[in-house]
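A.B. asks: for reference, the sequence and a predicted model appear below.
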Amino acid sequence: MAQSPEPGMTRIVAGIDTGGTFTDLYVISGQQVRQCKVLSTPADPSKAIAEGLQRLGLDDVPIQIVHGTTVGTNAVLENKGARVAYVATSGFSDILTLGRQERTEVYRLDQPEVAPPVPDALCFEIPTRILADGTLQSQATDEDIEDLAQSISQQAPDSIAINLLFSFLRPEQEQRLADRFRSGYFVSLSSEVLPELREYERGIATWLDASVGPVISAYLDKLATRLPKAGISVMQSSGTTVSAAQASGRAVHLLLSGPAGGLAAAHLLGQQTGVEKLLSFDMGGTSTDVSLIDGQIPLTTSNRIGAWPLGVASVDIHTIGAGGGSIARVDRAGMLLVGPESAGAEPGPACYGQGGEAMTVTDANLVLGRIPENTLLGGHMPLVTGAAKAATDRLAAHLDCTRVEAARGVIRLANEHMARALRVMSVERGHHPGTCALLSFGGAGGLHACELADLLGMDRIILPAAGGVLSALGMVASRP
């Protein structure tokens, strides 16, 4: 259990944002502010957090942490979530497989097949039927529930997602099933996760919750063990926070917790600067998140995680695979491409000196002299210019151009990708970028802000002093 500060001790609060490449820390201790950025450790994100706190000398003191984590998001995108059994009303167990019959690319004839979220062997039915007006037409007997329990146990799932038709009108029917299964499984109920119409979206949200809940719970337990003196709360996708003890029970609400911290900080800076209309531009090592803030943090229920509709309220952002670690390459037709593949934290860009050989946006910036060689992360991470030049030379050979031309081409193409994303959130929604200020943050944001403003016809840029760790600052600002 976390320790509280002794009487007279200064309360220490840390916002911690775990990204795909870096883990950012923003710490407030009395009147003192400290910040730190360390390489993420994807295999065990808590390790990077402990390293960052140790670097700040805070690894063995009582501290309150507000954490934004990508653990659940990565579990969904990499298909590494828990093994889920799906329970539905009789006749409706194939809803998640059928989906909405959408075509993501309307004119593509060879549409790639998307595997159903739950295989047939893990889809089960129960004869409880609730009508659209809330009438209980039929109810499962105790024998039905025991038969269901036996069938589920034979498939050895990690968790159970229960999604009965119109369950939000009679939640006690799902609760009755949960009472039977909670002693042995992690259980998610659609009547709690997303109590509204549309059984497919409700079912997907419930499956996501059951899939990432055990993963997030295990991760937060490990983090608490690694930091026994820390009180931990977690940022939710809506920009609010929840205690670690409650977080695993609200797993689907945590899938966009990192970007939510950035928008919370952007909204705060907008209030402080008197600028209501902001295009926020958060460029990290792996991806770039953009959003339009017009007086308040924008929320939506239409976000997607990979192929799946999220359903629950979350910050309205547009994300693209263009960041400092985005890999530059030449395709078979001789065209230069940048992203969405990323070098991540391991091995990272070539200039990190960790064995990475592919050229990235960060390597291009280093070759062009736009970032220092020896002062990155306060001198804790010297860059290997020779490795960046070698990677750029390999790319230049394929393009039949000079090293500098190749580096400039990579930067220009990355900027076009990001400008297009900013247009999606502004022009396509009826807002001219010129009427907004560009709020640029993230570790790589400041390197590209001026060129993006030129491309979009914008004449105002806000560059926060803590831009490299602004999402972590937003988490501190969002604490109760």
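C.D. replies: In hand now; what should we look at?
A.B. asks: okay, CA-based contacts and neighbour counts for the rest of this
C.D. replies: Noted.
A.B. asks: now the element after the helix or strand harbouring Ala205, going C-ward?
C.D. replies: Secondary-structure element containing Ala205, defined by DSSP states H and E: helix 199-226. Per DSSP H and E, helix 199-226 leads on to strand 230-235 as the next helix or strand towards the C-terminus.
A.B. asks: list the helices and strands that following strand packs on?
C.D. replies: strand 63-68, strand 241-243, helix 244-247, helix 257-273 (3 or more C-alpha pairs under 8 Å, 6 or more residues apart in numbering; DSSP states H and E).
A.B. asks: again, only this time at 7 Å
C.D. replies: Taking 3 or more C-alpha pairs under 7 Å, 6 or more residues apart in numbering; DSSP states H and E as contact, the helices and strands that strand 230-235 lies on are strand 63-68, strand 241-243, helix 244-247.
A.B. asks: what is the longest one packed up against?
C.D. replies: Which is strand 63-68. Against strand 63-68 (3+ C-alpha pairs under 7 Å, 6+ apart) you get strand 12-18, strand 230-235, helix 470-477.
A.B. asks: now that strand against strand 230-235, angle please.
C.D. replies: Here strand 63-68 points in a direction 20 degrees away from that of strand 230-235 (axes from the mean of the first three to the mean of the last three C-alpha atoms, to 10 degrees).
A.B. asks: give the buried residues for the helix holding Ala205.
C.D. replies: Neighbour-count burial for helix 199-226, counted by 16 or more other C-alpha atoms under 10 Å, picks out 199-217, 219-220, 222-224.
A.B. asks: nearest to Ser440, out of the helices and strands packed on strand 230-235?
C.D. replies: Distances from Ser440 to each of these were compared by C-alpha to C-alpha, and the smallest falls on strand 63-68, at 19.4 Å.
A.B. asks: ok, and here's another one to check against it:
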Amino acid sequence: MDTGGTFTDFVLLGGEQPRIHKVLSTPAAPERAILQGIEDMGLTVALAQGELVIVHGSTVATNAALENKGARTVVITNSGIEDLLLIGRQNRPELYNLRPLPTHTALHDTPVIGVDTRLDAQGATLIPLTDETIRQTVDAVRRHDPESVAVNLLFSYLDPAAEQRLGEALRQAGYPVSLSSDILPTRGEYERGMATWLNAWLSPRMADYLARLKQHTTPAPLTIMQSNGGTIAADQAAERAVNLLLSGPAGGLNAARRLGQALGRDHLMTFDMGGTSTDVALLDGDIRLTRQGRIGPYPVAVPMVDMHTIGAGGGSLAQVDDAGLLHVGPESAGASPGPACYGQGGTRATVTDANLVLGRLQPEFALGGNLRLDPAKAHDAVARVAERLDMSVPQAAQGIIDLANEHMSQALRVISIQKGFDPRDFTLVSFGGAGGLHVCALATNLGMHQAVVPVRAGVLSAEGLVYAPRQRERIQALPADAETAHIQTLARQLERQAREELEAEGIDADRIRTETGLDLCYQGQSSVLTLPWQGEEPTQSEVAFHALHEQRYGHRLSLPVRRVNLRVRCLAEARPASPGQAPRGEGSPAWEAPVYGSAGDKSAAQNSEGNKIKIPVYRRDELGADQVIYGPALIFEPVGTIYIEADWQARVHPSAHLLLTCT
């Protein structure tokens, strides 16, 4: 089950055929929508009898960070650097603004306590931590009455003893504690401190939510998707909230990777368009991770899927500014009141309303299987935009769609062209409830000739949660003079820790495999590149690093290469049930629908009067394997609609995926 900003999605595997379901999300208490979906699917008895295994993608940590609703937190650091997290890297988001306005975040309201202790850059003790200092620190924490405490001491990744002593004393005093030497034991006190503060700030909210959810789902095992694409037991997830900030979107990438393996395509660009936002990512053989992610104003240096998110979804609001220019997003109608056509009280035009006005959504298409659409309310909402733009309602609706498409195309360029990849070498994988309506237009904008709309694309992020491996990742900064033998010893220690945690969750030891990587950079650089490492000599790693740096950035340097961090990942692949096959035979159009053609539809004969054409409408569950559908056409299912534009065709794969080709 995947909780999104507008819908909560469910996928049940294990029966003869997969079952899917959607309900409107309940952001104030996400577990309510989950329990409603379980009841709607008739799974209450199975849940009570322990016959379900639940994997959950959650937005609780993300929403708490974006809405500044974390817990009351105190930060403990070394005396003299109490303002370090506020100073940050002094990056300027407005480079040429000489008088930028200060941005107030929750970090500005966080008390910071300086502790008189210090290590040097080699991990040697300069000022020891005394028992009296610990006692004074605990007393200072009590005066702030926090819900959580973050401890971030200089160079603690070299010797965590001082942090561990402080953590033990604070836990005995009754406070949840996050230690930087546990959360992110790497160089860079700012990034390490931010990750630790975020974890302490968000973990109480995540723990409260998971406790409520477990109360209703016990005895079913409950695991949570992490931002790095693997799952973790709910009990441990509650203490690692910073690792859950991209929990839901990571599920879609797992499903896309599995899809690519099944189709023999390892160069994929994913496009996940939901009701509130659009997530795009690039898979070049495997899921790409980054340590330079951001959530709102906060940098997040823990490993997370390399994904670019923009505020463009089906619920993105259209508005005209005082200069007469049309804007779409990032503000969204969300789940409540939602687009005007939902009939939930919304009155402002959205991308979904525009698609309904153009006929690409039909009143017969019940979103989520039960949400009826109101064409009159959509028309009225778009008409108000059209009046401001002095154009017809269909033209205004098409303008909303074109602008949303351009925002999403630009996001796809960010994760491809700007990183040295040619989109034409990739297949565009479209999913999310709204993705199928825009996939042809986006592929055309980027010069791509192939796209895939997976079976159950509207709930693919939820389905991908079931495919996610159970995973632990350990990272450790390396001394500047680390020899190969030392790194090998450290790798075995990290692997043992990760394996023990997985085995404690019931994973058989023979199912666990290990992947080891090194973070490297040129002398003087602060950003790193990660390469696989099998214990080879340094020269081999350096040769591979030079080649990867040239591929990524277009050049290599004649500088020494530094080993920065060791990464060890242990994972056990999931064993989901078979998702089924497409039926044999060939489905006929269910009916013909009047649709306004887009600019690319040469057969649409669209003119200033906004003429409509009739195009065939197919039910996706009636399409047979190898059937070919020529655009323009509509294909609908309860959790999504696909608009096949003119000059495109769709072939049904034996596994029921739609393979789109530009003709």
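C.D. replies: All right, it came through fine. On a predicted model such as this, the values are computed, not experimentally measured, just so you know.
A.B. asks: ok so, going back, what's the most buried one of the helices and strands packed on strand 230-235 of structure 1?
C.D. replies: Mean neighbour count, computed with mean count of other C-alpha atoms under 10 Å, is highest for strand 63-68 among these, reaching a mean of 27.
A.B. asks: distance from the very next helix or strand once past it to structure 2 after superposition?
C.D. replies: Towards the C-terminus, the helix or strand next in line after strand 63-68 of structure 1, according to DSSP H and E, is helix 71-77. Here helix 71-77 of structure 1, set against structure 2 after superposition, deviates by a mean of 0.5 Å using mean C-alpha distance after the TM-score superposition for structure 1.
A.B. asks: what's the neighbour count on the residue mapped onto Ser471 of structure 1 from structure 2?
C.D. replies: Superposed on structure 2 with TM-score structural alignment, Ser471 of structure 1 falls opposite Ser461. In terms of burial, Ser461 of structure 2 registers 31 neighbours under the definition other C-alpha atoms under 10 Å.
A.B. asks: what about the closest residue to Ser461 of structure 2 other than its chain neighbours, distance to Thr8 of structure 2?
C.D. replies: With C-alpha to C-alpha, 6 or more residues apart in numbering as the measure, Gly252 is the residue that lies nearest to Ser461 of structure 2, at 3.7 Å, once sequence neighbours are left out. If you measure Gly252 of structure 2 against Thr8 of structure 2 using C-alpha to C-alpha, to the nearest Å, the figure is 14 Å.
A.B. asks: which one's more surrounded, the two?
C.D. replies: More crowded of Gly252 of structure 2 and Thr8, by other C-alpha under 10 Å: Gly252, with 30 against 26.
A.B. asks: the more buried one -> structure 1?
C.D. replies: Matched to structure 1 by TM-score structural alignment, Gly252 of structure 2 sits across from Gly262.
A.B. asks: that match contacts Gly467, correct?
C.D. replies: No - in terms of C-alpha atoms under 7 Å, Gly262 of structure 1 does not count as a neighbour of Gly467; the distance is 9.8 Å.
A.B. asks: got the contact list for Asn228 of structure 2?
C.D. replies: Applying C-alpha atoms under 7 Å, 6 or more residues apart in numbering, we find Asn228 of structure 2 in contact with 289, 303-305.
A.B. asks: kindly apply the preceding question to Arg142 of structure 2 instead.
C.D. replies: Neighbour list for Arg142 of structure 2: empty [criterion: C-alpha under 7 Å, 6+ apart].
A.B. asks: who wins on neighbours among the contacts of Asn228 of structure 2?
C.D. replies: Met304 (26 neighbours).
A.B. asks: give the aligned equivalent of Ile310 of structure 2 in structure 1.
C.D. replies: Applying TM-score structural alignment, one finds that Ile310 of structure 2 aligns to Ile320 in structure 1.
A.B. asks: residues touching that match, list them.
C.D. replies: Contacts of Ile320 of structure 1 were listed using C-alpha under 7 Å, 6+ apart, and they are 287-289.
A.B. asks: of those, select the buried ones using a PyMOL command.
C.D. replies: Selecting just the buried residues from those in PyMOL takes one command, with 16+ other C-alpha under 10 Å as the test:
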select buried, resi 287+288+289
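A.B. asks: Glu94 of structure 2 should be in a strand, yeah?
C.D. replies: No - the assignment for Glu94 of structure 2 by DSSP: H, G, I helix; E, B strand; the rest coil gives coil, which leaves it out of any strand.
A.B. asks: what's the match for it in structure 1?
C.D. replies: Structural alignment (TM-score structural alignment) places Glu94 of structure 2 against Glu105 in structure 1.
A.B. asks: tally of neighbours for its match?
C.D. replies: Applying other C-alpha under 10 Å, we find 10 other residues in the vicinity of Glu105 of structure 1.
A.B. asks: for it, which non-adjacent residue is spatially closest?
C.D. replies: Once its chain neighbours are removed from consideration, Glu105 of structure 1 has its nearest residue in Gln111; the separation is 7.3 Å (C-alpha to C-alpha, 6+ apart).
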